[in-house]
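Chemist: Provided below for reference: sequence and predicted model.
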Amino acid sequence: MFHLRLFIEYFKQYMKIRLAYRWDFVAQFGTDFLFQAVNLVFILVVFQHTSSLSGWNQSEVIFIYGYFLIPWAVFSSFFNLWDFNERYIIKGELDRVLTRPVHSLVQVIMETMTPESLIGVFTGLIVMGYSLPRLDLHWTWVDPFLFLAFTLGGVAIYAGIYIALTSISLYTDSKSDIQPIIYNISTYGRYPVNIYHRVIQFALTWVLPFAFVGFYPASFLLDREQWQWYAWITPVVGAVYLALGIYCWNRGIKHYRGAGN
């Protein structure tokens, strides 16, 4: 409850700051929506030249892409760690964080969150809704709960991987270009994994499991039995990678020696 109340206070302060420049806040929503629309147009253009992509039709690929946007939006909202090195290591703000009686990772997450990125959740639902009339799906009452579990599992996978990557900064004060590279790899999870080479399929499943963020859960919701087993273990994979990320962070904090001068 203490951390929940703290989160609410941080959220209130953040919204006060953002709403001081209301049009900038609104523009952020528009920019995010247009960015995702461009990716949707790319899929539509691809299917102008083919009716199927490794056994997946246009509506199914759009559905997978729409689902992918939801865990990505939640992750982007509450694990905005992109400038951690410059802000907390180079500028020394992590020293301030470590003097407070709250876990350092929790503080960093609350200080860097960007709730406006949650617009991606609505964008994803719109994209999924666009494809649904063309799909013959039969969902049961349990599917919404599975949808939530899969989404949280996907968020945990993203969080664990990027927390682990961010923890590298705790060992060095030099900027790293690893995160942009991993981001480019993560976008592979928005498409059916079987369109890639087997080596890439293995990497997206068991090394950097971004296929569990988008493809496997979405294929389960599309009633593709071939991939159902993978979808079921999505929350487990998420828990494992999140635990790994937190472990790497805690080890890095113990190694951290301060900003110096």
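Modeler: Yep, it's here. Small disclaimer: the values here were computed from a predicted structure and weren't measured.

Chemist: rest of the way, CA atoms for contacts and neighbours
Modeler: OK.

Chemist: Could you tell me how many residues sit around the spatially closest residue to residue 84 that is not a sequence neighbour?
Modeler: Once its chain neighbours are removed from consideration, residue 84 has its nearest residue in residue 166; the separation is 7.1 Å (CA to CA, 6 or more residues apart in numbering). When neighbours are defined as other CA atoms under 10 Å, residue 166 has 22 of them.

Chemist: Residue 166 and residue 80 touch, don't they?
Modeler: No: the pair residue 166 / residue 80 is not scored as a contact, 10.6 Å apart, by CA atoms under 8 Å.

Chemist: re the thing from before, residue 55 versus the residue nearest to residue 84, what's the distance?
Modeler: Between residue 166 and residue 55 the distance is 38 Å, computed by CA to CA, to the nearest Å.

Chemist: do the same with residue 209
Modeler: Applying CA to CA to residue 209 and residue 55 gives a distance of 22 Å.

Chemist: Tell me where this structure has helices.
Modeler: All helices of the chain, identified by DSSP state H, fall at 2-19, 22-46, 58-78, 84, 93-97, 104-112, 119-131, 143-167, 178-186, 198-202, 215-221, 228-232, 234-255.

Chemist: Format those as JSON lines; extra columns: distance to residue 192.
Modeler: Rendered in JSON lines, the data for the helices of the chain read as follows (distance: least, CA to CA, whole Å):
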{"stretch": "helix 2-19", "distance to residue 192": "36"}
{"stretch": "helix 22-46", "distance to residue 192": "12"}
{"stretch": "helix 58-78", "distance to residue 192": "7"}
{"stretch": "helix 84", "distance to residue 192": "32"}
{"stretch": "helix 93-97", "distance to residue 192": "40"}
{"stretch": "helix 104-112", "distance to residue 192": "31"}
{"stretch": "helix 119-131", "distance to residue 192": "15"}
{"stretch": "helix 143-167", "distance to residue 192": "16"}
{"stretch": "helix 178-186", "distance to residue 192": "13"}
{"stretch": "helix 198-202", "distance to residue 192": "10"}
{"stretch": "helix 215-221", "distance to residue 192": "6"}
{"stretch": "helix 228-232", "distance to residue 192": "13"}
{"stretch": "helix 234-255", "distance to residue 192": "16"}
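
Chemist: Can you give me the buried ones in stretch 14-22?
Modeler: Of the residues in stretch 14-22, those buried under the neighbour-count criterion (16 or more other CA atoms under 10 Å) are residue 14.

Chemist: Comparison target, given below:
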Amino acid sequence: MFYLSLFWDYFKNYAKTKLTYRADFWIEVLADLSFQAVNLVFILIVFQHTPTLGGWSEAEVVFVYGFFMVPYGIFGTFFNLWNFSDRYITKGEMDRVLTRPAHNWFQVTLENMDPPSLIGSLAGIVIMASCWVELGLPLEFWDIPVMLLLVAGAVLVYGGLYTALTAISFYSDAPTGILPLMYNIQNYGRYPINIYNKIIRFMLTWLIPFAFVGVIPASYFLGDHGDGLAQLALLTPVMGIVFMTLGMLVWNHGVKRYRGAGS
């Protein structure tokens, strides 16, 4: 209850700030939707030159992209840690966070939450629903709970990976530049991984498992394409728990190494 009340207080502060600068809020929403629209148009352009991609039809790849958008929007809302090194390490704001009773990771994520990113998740749901109808997929009563479970697992995969990568700032005085690199790699997870070579497939599945934020969980609803991805889909929550646990272990160890801001 303490953390729920803390979340609500942070959200109210966020809302008050955005109500003061409403134009900034809508510009942010528009920019996010425009970015997602460009990515979607890119997929559509690809299918102007080929009927299938690795055995996947246009509607199936677009469905995967729609699924990819849902956990990514939630992740962008609650794990907005892009400027952590500059704000909390270089400028010393981590000192302030560590003097408070709530867990430091929870405080940092709440201070930087970005609710407009949820608009991308809503757009992803619309895209999936449209493709679901186009593909004629059956809708069973258990599909919605399974969808929620898979989305939660995908969010945890995101959160664990980026928590661990953000924690590198505790071990290095200078920004590593690895977050932008990882941001580009994650986009590979929205395409069928059988179009990549074996090394990249292994990396995206088990080492930096961005396949579990898009194509693998989406395969549960699209069926088997001869690549075994549908059988891996239910591992998504397990992968999420494993990588979120690893991320928090790296974070907590990094906090122990933190010695405060220097002059």
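Modeler: Structure's in. What do you need? Remember, it's a predicted structure, so these values are computed and weren't measured experimentally.

Chemist: More neighbours: which of residue 209 and residue 55 of structure 1?
Modeler: Between residue 209 of structure 1 and residue 55, residue 209 has the larger neighbour count (other CA under 10 Å), namely 23 against 10.

Chemist: I'd say the more buried one and residue 157 touch.
Modeler: Yes: using CA under 8 Å, residue 209 of structure 1 is in contact with residue 157, at 7.4 Å.

Chemist: about what we covered before: if we compare the helices of structure 1, which one ends up closest to residue 261 of structure 1?
Modeler: helix 93-97 (12.3 Å; CA to CA).

Chemist: residues making contact with the closest one?
Modeler: Residues from elsewhere that reach helix 93-97 of structure 1 (CA atoms under 8 Å, 6 or more residues apart in numbering): 87-88, 104, 107-108, 258-259.

Chemist: Please name the nearest non-neighbouring residue to the counterpart of residue 259 of structure 1 in structure 2.
Modeler: Taking TM-score structural alignment as the criterion, the aligned counterpart of residue 259 of structure 1 in structure 2 is residue 261. Residue nearest to residue 261 of structure 2 in three dimensions, not counting chain neighbours: residue 92, with 4.8 Å by CA to CA, 6+ apart.

Chemist: do you know how far that neighbour is from residue 193 of structure 2?
Modeler: If you measure residue 92 of structure 2 against residue 193 of structure 2 using CA to CA, the figure is 41 Å.

Chemist: Neighbour count for these two, which is higher?
Modeler: Neighbours per residue, other CA under 10 Å: of residue 92 of structure 2 and residue 193, the larger number sits with residue 193, 21 against 16.

Chemist: was I right about that one contacting residue 215?
Modeler: Yes: contact between residue 193 of structure 2 and residue 215 holds when scored by CA under 8 Å: they sit 7.4 Å apart.

Chemist: What's the match for residue 249 of structure 1 in structure 2?
Modeler: Per TM-score structural alignment, the equivalent position to residue 249 of structure 1 in structure 2 is residue 251.

Chemist: what about the spatially closest residue to that match that is not a sequence neighbour, how many neighbours?
Modeler: For residue 251 of structure 2, ignoring the flanking residues on the chain, the nearest one in space by CA to CA, 6+ apart is residue 167 at 5.1 Å. Close neighbours of residue 167 of structure 2, defined as other CA under 10 Å, add up to 21.

Chemist: Enumerate every residue touching the match of residue 259 of structure 1.
Modeler: Remark: with contacts taken as CA under 8 Å, 6+ apart, residue 261 of structure 2 is in contact with 89-92, 95.

Chemist: got it, and residue 20 of structure 1?
Modeler: Taking CA under 8 Å, 6+ apart as the test, residue 20 of structure 1 contacts no residue whatsoever.

Chemist: Now do it against residue 11 of structure 1, distance only.
Modeler: According to CA to CA, residue 20 of structure 1 and residue 11 of structure 1 sit 14 Å apart.

Chemist: Also residue 178 of structure 1?
Modeler: Residue 178 of structure 1 is 29 Å from residue 11 of structure 1, where distance means CA to CA.

Chemist: next one: residue 38 of structure 1
Modeler: 30 Å.

Chemist: now do residue 69 of structure 1
Modeler: Using CA to CA, we find residue 69 of structure 1 at a distance of 22 Å from residue 11 of structure 1.

Chemist: now swap in residue 146 of structure 1 and tell me
Modeler: For residue 146 of structure 1, the distance to residue 11 of structure 1 - CA to CA - is 28 Å.

Chemist: and what of residue 196 of structure 1?
Modeler: Distance check for residue 196 of structure 1 against residue 11 of structure 1: by CA to CA, it reads 40 Å.

Chemist: Likewise for residue 97 of structure 1?
Modeler: According to CA to CA, residue 97 of structure 1 and residue 11 of structure 1 sit 17 Å apart.

Chemist: To residue 137 of structure 1, which of the helices of structure 1 lies closest?
Modeler: The nearest among the helices of structure 1, by CA to CA, is helix 215-221 at 8.1 Å.

Chemist: In terms of secondary structure, what does the closest one contact?
Modeler: Other helices and strands packing on helix 215-221 of structure 1, by 3 or more CA pairs under 8 Å, 6 or more residues apart in numbering; DSSP states H and E, are helix 58-78, helix 143-167, helix 228-232.

Chemist: Give me whichever of those helices is most buried.
Modeler: Each of those was assessed for mean neighbour count using mean count of other CA atoms under 10 Å. The highest is helix 58-78, with a mean of 24.

Chemist: quick one: that helix to structure 2 mean distance?
Modeler: The superposed helix 58-78 of structure 1 is, by mean CA distance after the TM-score superposition for structure 1, a mean 0.4 Å from where its aligned residues fall in structure 2.
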